[in-house]
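**Student:** Got a sequence here, can you model it:
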Amino acid sequence: MSGLYLILENGTVFAGESFGAEGEVTGEIVFTTGMTGYLETLTDPSYHGQIVLQTFPLIGNYGVIPADFESVSGGPKAYIVKTPCQVPSNFRSEGNLGTFLKEKGIVGLYGIDTRALTRIIREQGVMNGKITAAPPGEIPPEEIRAYKIQNAVQSVSCTVPALYKADQTKYTVALFDFGFKENIKRELLKRNCAVWVLPYHTPPEEVIRLAPDGIMLSNGPGDPAENIAILENLKVLLQTGIPIFGICLGHQLLALASGFQTYKLKYGHRGANQPVKNLKTGRIYISSQNHGYAVSQESVDTGVAEPWFVNVNDRTCEGLWYQQIPAFSVQFHPEGCGGPQDTAFLFDLFIEKLEGKKYAAG
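**Tutor:** Got it, this is the predicted structure:
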């Protein structure tokens, strides 16, 4: 282990120690508040191009469990923790965090004041940073500020379609891979769905040729408004009458294809403790979230879609129920494998859509 610096684009410098892969990296720094679920975070393609900061001080105590990974290769560029656990204790563990980061090529930094860094991001907003062994004075802030996440969805999506079948297949679902998490697929297979995992750019005619009972729009990284070609394809699919369920980025893309707008949040929602309220029932759920953009509530045409869920903390849009087409979407993660799993029932609602049942948002 050796010394490293984290240099923010505003010039602030933190000195810490290296663990995991060696090297220097520039990325967008975001924080996540989860006390557990670090394996899901480190394998979530939605963190593409970002440096993830864990606010909980001790990370790695239950080791590395491959069965809990959300993807084979997707994840953040770098990882910052206060204290990495060197000797994990868990009967399912197959390794430690430092070794895992080395294997995945993820640069790790520990020993900095993570609370101070989190406060900077909360007060000033998400910003770029560079992890490097070079003395701070040698890195101009302009270089760090110029970094931009590019070709996000293209970088994490699969390149060829793949079919996965349940033991007793009853439905077929086309799952668009914008950087999907494995547990979305697991939840569909659990409900007797054959799942076609499709590349992000799959043309509408190819989707229709598969004759799916439903379409899933997955989570993924980046600015949703940059995906112009995907939005054009979605506009065609919205006219087919095939039931659609969007999660996270999928929620945002469905909204944009319907004529609504999205915007970047100051520091986003990332963690497993985000309260969301069902506007139809008044019930509040605790949800898992990972996003830096949101659908503009003011841009939603209520003749096209009804606001369904709202974030209790900041009143941002967390779900839409479409009026004229068989579709709904949520900003949070009902498949959140690291927990909580309060909203997994949304997959059951999707199955009811596939069966052609009529029901109201609730």
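**Student:** only C-alpha atoms for contact and neighbour calcs from this point on.
**Tutor:** Noted.
**Student:** Residue 192 against residue 173, yeah?
**Tutor:** No. Counting by CA atoms under 8 Å, residue 192 does not reach residue 173; the two are 10.1 Å apart.
**Student:** between these two, who's got more neighbours?
**Tutor:** residue 173 (27 against 17; other CA atoms under 10 Å).
**Student:** I'd like the structure of this one too, to check against the first:
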Amino acid sequence: MTTRYLILEDGASYKGVSFGSEATTTGEVIINSNMLGYQEVITNQIYHNQIIVFTQPSIGNTGINHKSFESIVTNAKGVIAKEYSNISTNRLGNLSIDKFLKQNNIPGIAGIDTRELARHIRIKGSMKGSIVDMDDEHAYDQLNASVLTNQQVDQVSTKAPFPNPGDGYNIIVIDFGLKYSILRQLSERHCNVTVMPWNTSSKEIMDLDPDGIVLSTGPGSPLNLPESVLDMIRTIQKSVPIFGMGLGHELFALANGAKIYQMDIEHHGSNHPIKQIITNKVIYASQSQGYAVDPKSISHDNLIVTYVDLINKTVQGIRHRDYPSFSIQFSPDGGPGPIDSVDLYDEFLENVSSQRR
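**Tutor:** Model (predicted):
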């Protein structure tokens, strides 16, 4: 095993042993507290440009299988774990995590106290880090000189439309960093889905005669996307029901006059308690969140808050007062995590049905 280091821009250094690719990499270091589902996390496009620190004690023991991908192209910059296993106990796991990371040129480090590292990040705040062979002055100079792209959505979104056929409602999914769990849920409801690039115009969408629009999750800041995306949402919501989630939720909020702020510490994990305001019902959901809607900026003339996080009180859902459109910050389909709120897809399709009538 080769010794490698995770170095942080505040000067901290963590020594471990290498697995996966031997590449040197730089990215934003984020903490993921999921106890299961490392494959879904690593293949989620929201982790573009990020080094993922898993706080679960061990990853790799269920291998890599064809049923758990959230994207085919993996854009994470690195993986940090307490320990990893190359022996799969899952009959579907024909590929080890070590080999999978090598295939995708993603470096990993094991043997690090990830709980202590998580505590450090939560105290100091989000920061850049690098996976390197030596934690010398040159490595820190390279890290501090590196600039991470703010064009993540353009890099992960599909470049051309593609279908996910069905015989039900005609649903357009705008791909800001699509999770395959979204397509799986729509397929279970027999929707005829067309996935479109992030910069598709409202005319191109309406030319396809959609019954409903899904604004997908995605990486990065919604503030880095052009005004044309917000104009598209404003135009479409007047005619067609919209369901936004994650980055799509933040864009839906911006399009309707709300403001977005960056959180001090990103939230990545499952089992977050979230309250539905109208019923006081508490659900548990998966979050991958670095930005949030400012509740003080929400105009009650056109938006109402539907869900709040019980831990930090962040806005987790909004609904439009005049149009049959809504959005949520969390992931209703798990991937990985609870599926307490998967019926939000049914609620969306009820809006679609009512609009068609």
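**Student:** Need the TM-score from the superposition.
**Tutor:** Overlay of the two chains. TM-score (TM-score structural alignment, normalised by the length of the second structure): 0.96; 355 aligned residues with a CA RMSD of 1.5 Å.
**Student:** nearest residue to the counterpart of residue 250 of the first structure in the second structure other than its sequence neighbours?
**Tutor:** Aligned by TM-score structural alignment, residue 250 of the first structure pairs with residue 248 of the second structure. Take residue 248 of the second structure and drop its neighbours on the chain: the residue closest to it by CA to CA, 6 or more residues apart in numbering is residue 215, 4.6 Å away.
**Student:** Now the longest strand anywhere in the second structure on the first structure. Mean distance?
**Tutor:** Scanning the second structure for the longest strand, with DSSP state E as the assignment, gives strand 260-276. Compared with the first structure after fitting, strand 260-276 of the second structure has a mean deviation of 1.0 Å; criterion: mean CA distance after the TM-score superposition for the first structure.
**Student:** Please tell me which residues of the first structure that strand aligns onto.
**Tutor:** Going by TM-score structural alignment, strand 260-276 of the second structure sits over residues 262-278 in the first structure.
**Student:** again, but for stretch 307-327 of the second structure
**Tutor:** Residue span in the first structure matched to stretch 307-327 of the second structure, by TM-score structural alignment: 309-329.
**Student:** so how far does the matching stretch reach from one end to the other?
**Tutor:** Its start and end residues considered, stretch 309-329 of the first structure measures 10 Å (CA to CA, to the nearest Å).
**Student:** Over to stretch 37-51 of the second structure?
**Tutor:** Start-to-end span of stretch 37-51 of the second structure (CA to CA) is 16 Å.
**Student:** what about residue 16 of the second structure, how many neighbours?
**Tutor:** 21.
**Student:** Can you tell me the element it falls in?
**Tutor:** Using DSSP states H and E, residue 16 of the second structure falls within strand 13-20.
**Student:** Now do that strand: which elements does it pack against?
**Tutor:** Where contact means 3 or more CA pairs under 8 Å, 6 or more residues apart in numbering; DSSP states H and E, strand 13-20 of the second structure is packed against strand 3-8, helix 97-103, strand 107-110.
**Student:** hang on, the earlier thing: ok, how many other residues are close to the residue nearest to residue 248 of the second structure?
**Tutor:** Neighbours of residue 215 of the second structure (other CA under 10 Å): 26.
**Student:** how about it, what's its match in the first structure?
**Tutor:** Residue 215 of the second structure maps onto residue 217 in the first structure when the alignment is built from TM-score structural alignment.
**Student:** that older thread, surely the match of residue 250 of the first structure forms part of a strand?
**Tutor:** No. Counting by DSSP: H, G, I helix; E, B strand; the rest coil, residue 248 of the second structure falls outside a strand, being helix.
**Student:** residues in contact with it?
**Tutor:** Residues in contact with residue 248 of the second structure, defined by CA atoms under 8 Å, 6 or more residues apart in numbering, are 176, 215, 216, 217, 218, 327.
**Student:** Right, I'll leave it there.
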